[in-house]
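Participant: what's the 3D shape of this:
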Amino acid sequence: MRAVQGDEWEKVKELRIAALRDPAAPVAFLETLDQAEARPDEFWQDRAEGASHGRSARQFVAEAPDGQWVGSLTVLVEESGTTDFFERVVERTQGHVVGVFVRTEHRGAGVADALFTTALDWAWSLEGPTLERVRLFVHEDNPRAGAFYRRFGFRASGQVVPLAGAAAGDQGAKELEYVIARP
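Facilitator: Below you'll find the predicted structure:
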């Protein structure tokens, strides 16, 4: 488990495309395969660079012994007083987990647990100001993901938001917020 490096944009792109090809993608991601494949290389270069250092975002990957990336997740830092993805004012400084994916053949082997442990260790290590909690959103029709997050220690906050982004074609669908408090 490690953070991506700024020059690893091709692997960032390849893993995201693989994630969007997964059968669960429509209820797991707010982007379509067509959208991701249409993005220019500069987008992927900026994404990798932005998630490789600093405080605002960090992408973590699980790397197999042969160098293949088998899983990933990203933590975005939402500072108090800023506006979040849902265009609401953030009331507390917090982390926001997005883009969770583990390749099918590596599921059930502890990869997701290790990714979350690594990501949360990083989130809790941040100073000035510290993160009070980490949150994520789960599509209401994605019970497998919800069960994993609960097992890992996340709890439903009761916050429900309408589905946004590319998957919003499913009118009326909702995303459920799950949170884990700073230990």
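
Participant: from here on, just use CA atoms for contacts and neighbour counts.
Facilitator: Noted.

Participant: what are the boundaries of the strands in the protein?
Facilitator: In the chain, the strands defined using DSSP state E lie at 2-3, 57-63, 69-78, 94-102, 133-139, 155-162, 174-181.

Participant: and this one, so I can compare the two:
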Amino acid sequence: MEHVIRPVRADEWRKAREIRLAALQDPAAPLAFLDTYEAAAARPDAHWQERTAGASDGSDSARQFVAEAPDGAWAGTVTVRVERPGADIRFGEAPAVDQTHVIGVYVRPEERGAGLAEALFRAAVEWSWSLEGAPIQRVRLYVHERNARAEAFYRKAGFVPTGASLPVEGDDSGARELEYEVRRPVTV
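Facilitator: As a prediction, this is how the structure comes out:
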């Protein structure tokens, strides 16, 4: 793999915006993301600057990783948010343990199958385990019940279903988002 997996930098907000908009145009976007291309494209530059800065500053709140090709193009991305007990969270129930939440998973179609998603997930999980303070006990994510391709990848990456689920926001069909997790390895 020629790509470098690294955290995003604050000054790269234009690239972060571009890859997010590309993700939202993917045919799987309605199953994979709670956002729409139209809503994201309408957001001002300040939104993207703040979002990228928040995922790059090295704080313990969030981190965005990118798969960067030798020519500087971004082939994929994943974001991880820290969720601590008692804190407000954006999706799902408040955690009982210190955890992170993987979101915004995307690899460009022409780059799929080259190991980039696996490398991005490794970076996200390793970052989660490395956080200072109370140790992260689990990394979680949600997957739409009809997104079989993503579900298969998450299982291959070591995530297992927890049995928890949520209704899909804005969907009257009764569709569910299924929670998956990987637990912190026990060290002896």
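
Participant: follow-up on the earlier one: tabulate the strands of structure 1 (a markdown table), appending mean neighbour count and distance to W44 of structure 1.
Facilitator: Formatted as a markdown table, those follow (neighbours: other C-alpha atoms under 10 Å; distance: least, C-alpha to C-alpha, whole Å):
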| stretch | mean neighbour count | distance to W44 of structure 1 |
| --- | --- | --- |
| strand 2-3 | 18 | 16 |
| strand 57-63 | 23 | 13 |
| strand 69-78 | 23 | 14 |
| strand 94-102 | 23 | 14 |
| strand 133-139 | 21 | 23 |
| strand 155-162 | 14 | 28 |
| strand 174-181 | 20 | 26 |
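
Participant: so can I have TSV of those strands showing distance to W122 of structure 1?
Facilitator: Formatted as TSV, the strands of structure 1 follow (distance: least, C-alpha to C-alpha, whole Å):
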stretch	distance to W122 of structure 1
strand 2-3	10
strand 57-63	9
strand 69-78	9
strand 94-102	10
strand 133-139	11
strand 155-162	20
strand 174-181	14
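
Participant: quick one: which of the ones you listed is nearest P26 of structure 1?
Facilitator: strand 133-139 (9.3 Å; C-alpha to C-alpha).

Participant: counterpart of that closest one in structure 2, which residues?
Facilitator: With TM-score structural alignment applied, strand 133-139 of structure 1 matches the range 138-144 in structure 2.

Participant: what residues does the matching stretch touch?
Facilitator: 31-32, 97-103, 125, 128, 150-151, 159, 168, 175-184 (C-alpha atoms under 8 Å, 6 or more residues apart in numbering).

Participant: repeat for stretch 175-183 of structure 1
Facilitator: Contacts to stretch 175-183 of structure 1, defined as C-alpha under 8 Å, 6+ apart, come from residues 124, 131-140, 149, 153-163.

Participant: roughly how far is it from the heart of the chain?
Facilitator: Put simply, stretch 175-183 of structure 1 sits 13 Å off its chain's centre (C-alpha atoms, centre = their mean, to the nearest Å).
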